[in-house]
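Asks: A predicted structure for the sequence below; I have some questions about it.
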Amino acid sequence: MSIPAAISEQLSRLVLPGRAVIDGALVGAASGGTFDNVGPRDGAVLNTVAACDVADVDRAVAAARAAFEDGRWRDLHPRQKKKVLFRLAELMERDAEELALLESLDVGKPIRDARAVDIPLAINTTRWYAEALDKVYGEVGASPADRLSFATHEPLGVIGAIVPWNFPLHMAMWKVAPALAMGNSVVLKPAEQSPLTALKLGQLALEAGLPAGVLNVVPGFGAIAGQALARSMDVDMIAFTGSGPTGRRLMEYAAQSNLKRVSLELGGKSPQIVFADCPDLDAAAQAAAWGVFYNQGEVCTAASRLLVEASIKDEFLEKVVAVARTIQVGDPMDPETGFGAMVSERQMQTALSYIDKAREEGGAPVLGGSQVRIETGGFYVEPTIFDGVKPSHRLAKEEVFGPVLGVMTFTGEDEAFALANDTVYGLAAGLWTSDINRGLKGARKLKAGLVWVNGWDACDITMPFGGFKQSGFGRDRSLHALHKYADLKSVSVTLR
């Protein structure tokens, strides 16, 4: 594979972290166990990483609990907390290129996206919550003259954050930053497919001055380390982004242990609706293509269902295909690449199996449909589009988490919204129309936590992120996330 000499030089000097961060120290697993961290770019082993198990998780939780109870972080003046979190953001910015390389190597995303999107957004999230942490106010009740009543937000305690592999650092900071801002301690369990930036984050947090035990990072397998974290009697909350089956298990573990709180973001089957009065078909075509093919389709809000009004379907689909043809699969380490490798061989095979099933069920292949760059040893699937998808097809029902778009048609507004809502998920939805009444009506009718009109993924840290139905509950981003990591306490003082 040929990549720029400058990147080859950077890669030759890159140190890949592999040890857990527990109670302020970089440590191996107590058992001595490790696992191979495989790079999706070429299928080669990047490094070996500590395989944390129950003993390691218990140690991390104990460190987090001790740090919380003695108040070394919780009781710091807000000014001091802000200073540390701002310093963490500065260090992340200082090492942004290293973080981008680690992220791209680990999950196969294009280095240009890691540089321009993932790492800057993670840094911005850290800064935003650093600035927001002293903006959380309580409230004073309407008390009688002989009593003063007020409510305060207090940190929950120990937060177990279990994050996915598609945006490893970005999703980690959606949970870690507000949890720390509220004064909690955190045990972070990265996905086994993507431990590198989480481990680097743990190191940077210590360098920033975060006290030992306040942020612990335990790499390992979900069935072992993740389960241990969710079953722990000393964890007060699990904040999770990932698959529906895993989310259900986490709720079971919470019920079987200490009835800890659980916040879940479980993906989606998001519809993008294009009406015949779309104000800009070219812009909508760009959104339709990149809405599903960005990050190799490994996005929880991926617009994997394209619903087009029948009268413009052929014209519009031509435009979408034209955009998709410009998306070339390439080496993630090449700055010109806009579409890289899937995270693992397993995920690649999952996407290919959905493609095979779409053919079996009668979907009409329009573009792609194959594994590519096989000679590299990496895990690449080309952008794929099927027309003629029916509501009963698996491609219309199930989350692929890969670069596969299913196209459906409708003939009226009611049918469009009914098709859009015909899913167990409810994370995101979008519609394109020149009719403001239709746009606002659709925003109300679409059963999704995020609705975009005449755009896709048009939101930022200031707005809450989360879903309806089986896309989960609880919100990341915005000030709402701060409240998620706090308890509301009512206090009444009788005046004498």
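Replies: Yes, it's here.
Asks: please make it C-alpha for all contacts and neighbour counts, starting now.
Replies: Fine.
Asks: how about the strands in the stretch 101-250 of the chain?
Replies: Applying DSSP state E, counting those that start in this stretch to the stretch 101-250 of the chain gives strands spanning 139-140, 147-155, 158-162, 185-189, 215-217, 237-241.
Asks: in a markdown table, list those along with mean neighbour count and distance to residue 496.
Replies: Formatted as a markdown table, these follow (neighbours: other Cα atoms under 10 Å; distance: least, Cα to Cα, whole Å):
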| stretch | mean neighbour count | distance to residue 496 |
| --- | --- | --- |
| strand 139-140 | 12 | 19 |
| strand 147-155 | 16 | 9 |
| strand 158-162 | 28 | 38 |
| strand 185-189 | 31 | 38 |
| strand 215-217 | 30 | 44 |
| strand 237-241 | 26 | 39 |
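Asks: take this one as well and set it beside the first:
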Amino acid sequence: MSQIEVHNPFTGEQVFSQPSQSIEAISMHIDAAQGASRAWQVISPAERARHVLTALDYFRNHCDAIAAGITREVGKPLAAAKEELTFMLERAQYLCRFATDGALEARRYPEYEDEGFEGRIECRAKGVVYIITPWNYPLFCAINGTVCALLSGNAVLLKHSTAPSVGGHFEQAFGSMAGIDHLLIHAVVDYEVSARIIEETDINHLVFTGSVQGGRVVQQSVAKRAFNAVPEPFIQCSLELGGSDAAYIAEDADLEQAAFWAVKIGRLHNSGQSCCAVKRVFVHASRYDDFLARAQAIMESEKSGDPMAPDTTLGPLHGGERAVTGLLDMVRQAQHGGARVCTGGETEQIGGVTFLKPTLLAEVTPTMQVLQEETFGPVLPVMQVANDEEAVRQVCNSRYGLTASIFTRSRERAERFVAAVDTGTVYVNRCNFVDARLCWIGQRASGNGSLALAPEGLQAFSARKSVNLDPSQLK
């Protein structure tokens, strides 16, 4: 059995070590979770929401310890880890409100009554949802699936091996509610056991948030499941994958706000390690030089260093030296193709750790790898365009389809952009912001169109049951 180990990205210290749980042990946990779901789903959605809201107090009461654990395990600056926890609680409260407000109530059709019949579509719990969640936003990505699944009456098996302390906290918070144990179980498993969970065990739905390559591997395991002797061979798989999200700075944009959002929030937040970060910027030619100057100033104001230090804004890249080298290779390739480095483009050593300085690239061209592939770090390529039509063509020149954004003062221009781009989310005058009130959707290589968050996110974890009833023969 392999050993699951986690090391502090800044100090190199081992902060977690545990043997992977066996498939036999996990199967027993899943059996227990199936029983928990059967008891949990008979409770009304509003009552389930009340229990989930109470469970959230665990995170409030352990805020400092949870944030510090995240910083040690994934290198996220401590202030950012605390911020993530605050917004996670807000997101979970919205989701609970949807359950209370009737998102899971049966849909009834009055026209049936005119015909002397009754018809409704019910939302029923599926059973056990297996959720595989990544390291970059360990709280956000975990809460998106777990709370929606729990509110829908399911139990959860959560794999959070890259941030195991978070998985442990989720089990502490949600593992036992309403006197029902095993509602959420944290699985510490390696890739091999995880694949066998998907292929061989009694799970009813799968959620994977991570890279495109990881999504491919998971989807292959889902396909293999169809040939195995499991109670439910054809489970739904929700894929929320990466992106190479673009922002367009139109000729009438408020440049101060556009630069702040696209660079500070869009590119540099979480050291650039976000699936929906702004990874490509297209600027109208008339605003190009001004935008570059503002972007450069923002990048040069960032402070890399010890993520535990209060003034650090950029922590070490989670992938360490390998991640830095990969990004630097893209920068060098772009330079060889004629791109200009406005700032950054080199590494620095801090505390024995290699950091890539925030890097701004100008004069990039559409075929460069830095524009075509996902860049998971503080590198921002900027390309000028002649007009809105060219901007839309370049924004759509990608295999990804997670988000896109436009900065403009014109409602008409904004709506044209919204209609023209093929992404799950479109932002106007903001970016890199996940709102629990709106669906989160990955298109093309960024996912399989499954819905997360919003009332529809709760419904996505529900099995539908149609009821067609003739009341004339009933007492």
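Replies: Cool, got the structure. For clarity, every value in this text was computed on a predicted model and none was experimentally measured.
Asks: where does the TM-score land?
Replies: For this chain pair, the superposition-based TM-score is 0.92 by TM-score structural alignment, normalised by the length of the second structure; 458 aligned residues with a Cα RMSD of 1.9 Å.
Asks: hang on, the earlier thing: can you put the strands of the stretch 101-250 of the first structure in JSON lines and add distance to residue 427 of the first structure?
Replies: Below are the strands of the stretch 101-250 of the first structure laid out as JSON lines (distance: least, Cα to Cα, whole Å):
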{"stretch": "strand 139-140", "distance to residue 427 of the first structure": "32"}
{"stretch": "strand 147-155", "distance to residue 427 of the first structure": "27"}
{"stretch": "strand 158-162", "distance to residue 427 of the first structure": "19"}
{"stretch": "strand 185-189", "distance to residue 427 of the first structure": "23"}
{"stretch": "strand 215-217", "distance to residue 427 of the first structure": "28"}
{"stretch": "strand 237-241", "distance to residue 427 of the first structure": "12"}
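Asks: and of those strands, who's closest to residue 204 of the first structure?
Replies: strand 215-217 (10.5 Å; Cα to Cα).
Asks: so the closest one aligns onto which residues of the second structure?
Replies: Alignment of strand 215-217 of the first structure against the second structure: residues 184-186, by TM-score structural alignment.
Asks: stretch 399-411 of the first structure too?
Replies: Mapped onto the second structure using TM-score structural alignment, stretch 399-411 of the first structure spans residues 374-386.
Asks: and residue 479 of the first structure, how far from residue 201 of the first structure?
Replies: When Cα to Cα, to the nearest Å is the yardstick, residue 479 of the first structure and residue 201 of the first structure sit 23 Å from each other.
Asks: what's the spacing between the residue nearest to the spatial centre of the second structure and residue 135 of the second structure?
Replies: In the second structure, the residue lying closest to the centroid (Cα atoms, centre = their mean) is residue 141, at 4.7 Å. Here residue 141 of the second structure is placed at a distance of 9 Å from residue 135 of the second structure (Cα to Cα).
Asks: residue in the first structure matching the residue nearest to the centre of the second structure?
Replies: Residue 141 of the second structure maps onto residue 171 of the first structure when the alignment is built from TM-score structural alignment.
Asks: now do the counterpart of residue 71 of the second structure in the first structure against residue 319 of the first structure, distance only.
Replies: Counting by TM-score structural alignment, residue 71 of the second structure corresponds to residue 104 in the first structure. Distance of residue 104 of the first structure to residue 319 of the first structure, computed by Cα to Cα: 30 Å.
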